[in-house]
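Colleague: Here is my input; please provide its structure:
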Amino acid sequence: MFNELPFSQACENNKQPILEQLTKWLVNEQCVLEIGSGTGQHSVYFSEQLPHIRWQPSDQPIYLENIKRRIELAKLNNLQFPVALDVTKPWPTLNEQVHSVFTANTLHIMSKTMVEALFRGLGTLLEQSGCQLIIYGPFNYQGKYTSESNANFDALLAEQDSQRGIRDIEWVTQLASAQGFSLVDDVTMPANNRLLRFIRKTSK
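Modeller: Here you go, the predicted model:
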């Protein structure tokens, strides 16, 4: 059954290293919103491994049916059905308050306008001091690639869509800061990726 669903090898490769950090950072969290759940592989795995958390997947409407199918097969009590979320449109009203957001491999496939919309939405959703934003993916530092493979990947992204590209961490940090978030962790991950954790320092 699972073989019939979309499958991401990258998700399979990075889920354990990401979990090692989430286990430390999400100890006291009750509900996490995942933005850009894609195939749903992360949603299922993290829900299995973090049973104290109610995991809320989300993505654009075209991806929801496959995510829902994977969730139905997983049969996990703490894993919610996905909600539609387009960062450029009004965000959905969630059933419960969220204090942490996780997103993986999304910023480089979004346009810059979409990334800006994402952070504006997060600033409204995560209003309280202490809320967490956790982002996984490749980033540039001081406008430079961290590896040749990232440079090649960025060129491939540009071929697919001129609006895509690996983002400068300085720009991402600036967008986060404008919404009250400070970068507190920047963890080296496999395959030249990073795991960033931002904490909201001020409440609205």
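Colleague: Only C-alpha atoms from now on, for both contacts and neighbour counts.
Modeller: Fine.
Colleague: residue boundaries of the helices in this protein?
Modeller: 9-25, 41-49, 64-74, 112-125, 148-160, 169-178 (DSSP state H).
Colleague: could I get these as CSV with mean neighbour count?
Modeller: Below are the helices of the chain laid out as CSV (neighbours: other Cα atoms under 10 Å):
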stretch, mean neighbour count
helix 9-25, 14
helix 41-49, 20
helix 64-74, 17
helix 112-125, 17
helix 148-160, 14
helix 169-178, 16
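Colleague: State the distance from residue 135 to residue 166.
Modeller: 13 Å (Cα to Cα, to the nearest Å).
Colleague: Could you also give me the structure for this second sequence? I'd like to compare it with the first:
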Amino acid sequence: MKDWDVGREALVAPAVARNRAAILGVLRDVLPETGTILEIASGSGEHVVHFAAALPALTWQPSDPEPAYRRSIAAHAEAAGLTNLRPPLALDAADAAWPIARADAILCINMVHIAPWSATEGLMDGAARTLAPGGILFLYGAFREGGRHTSESNAAFDADLRARDPRWGVRDLETVAEAAARRGLRHETRVGLPANNLGLVFRRPASAAPA
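Modeller: Just a heads-up that it's a prediction; the model follows:
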């Protein structure tokens, strides 16, 4: 995949280069062939630009609540010159209303553990409102399973997150799935990914009435 020359406002997250190919492999299997894909907490914007370049039949809508990240997303997008990538939205997952009415899929990478639990609750509420019937919510990150960390490195990561902010931390997969189920989102797929991360797919039933 091509790398582009970007301006000074474009931020670089080293983990993106290590995980974007693995995440894209899952997305190729679960995303629709056409439609609008909303990314929540796009951060630097490197993921969404990579995915938009690889999947040009889809329209990609990045978002982030932080102005510095939105500037980075815009800088990466401008350098890439992609016509299927929309300008970033100012969107906080925890807000009761989002500035987008409908999406065919929602993507959220590495937010659930680096945010208060209220952000995950808001993400589930927003997905239930915004996803088209049959649409998916894809989460990527570190999760505990059965009340246990899946590796020593994830346990250390969790301790570091909680030291930085006690509202943060690696979440239990079962708790996240329960929060989704309360909004009518069915946990469909669990995919093991490199560095002890998981890809989780939740689906809104195809028969769901508009929220």
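Colleague: With residue 2 of the first structure as the reference, name the closest of the helices of the first structure.
Modeller: Closest to residue 2 of the first structure of the helices of the first structure, according to Cα to Cα: helix 64-74, at 7.2 Å.
Colleague: Report the mean distance between stretch 15-23 of the first structure and its aligned residues in the second structure.
Modeller: Superposing on the second structure and averaging over aligned pairs (mean Cα distance after the TM-score superposition for the first structure), stretch 15-23 of the first structure comes out at 0.7 Å.
Colleague: for residue 171 of the second structure, what are its contacts?
Modeller: Residue 171 of the second structure is in contact with 112-113, 142-144, counting by Cα atoms under 8 Å, 6 or more residues apart in numbering.
Colleague: Report the central residue of the second structure.
Modeller: Closest residue to the average C-alpha location of the second structure: residue 108 at 1.0 Å, with Cα atoms, centre = their mean.
Colleague: Tell me which residue of the first structure matches up with it.
Modeller: Aligned by TM-score structural alignment, residue 108 of the second structure pairs with residue 103 of the first structure.
Colleague: is it true that that match touches residue 122?
Modeller: No. When contacts are counted by Cα atoms under 8 Å, residue 103 of the first structure is not listed as touching residue 122 (11.5 Å).
Colleague: Check which helices and strands the strand ranked longest in the second structure sits against.
Modeller: The longest strand of the second structure (DSSP state E) is strand 131-141. Secondary-structure packing of strand 131-141 of the second structure (3 or more Cα pairs under 8 Å, 6 or more residues apart in numbering; DSSP states H and E): strand 103-109, strand 197-203.
Colleague: that older thread, between the helices of the first structure, which gets nearest to residue 90 of the first structure?
Modeller: The nearest among the helices of the first structure, by Cα to Cα, is helix 112-125 at 8.5 Å.
Colleague: Just give me the mean distance for that closest one relative to the second structure.
Modeller: Using mean Cα distance after the TM-score superposition for the first structure, the mean distance for helix 112-125 of the first structure is 1.4 Å.
Colleague: Which residue range of the second structure does that helix align onto?
Modeller: Helix 112-125 of the first structure lines up with residues 117-130 of the second structure when matched by TM-score structural alignment.
Colleague: Can you give the contact residues for the matching stretch?
Modeller: Residues from elsewhere that reach stretch 117-130 of the second structure (Cα under 8 Å, 6+ apart): 92-98, 100-103, 106, 112, 137, 167-168, 176, 179-180, 183-185, 204, 210-211.
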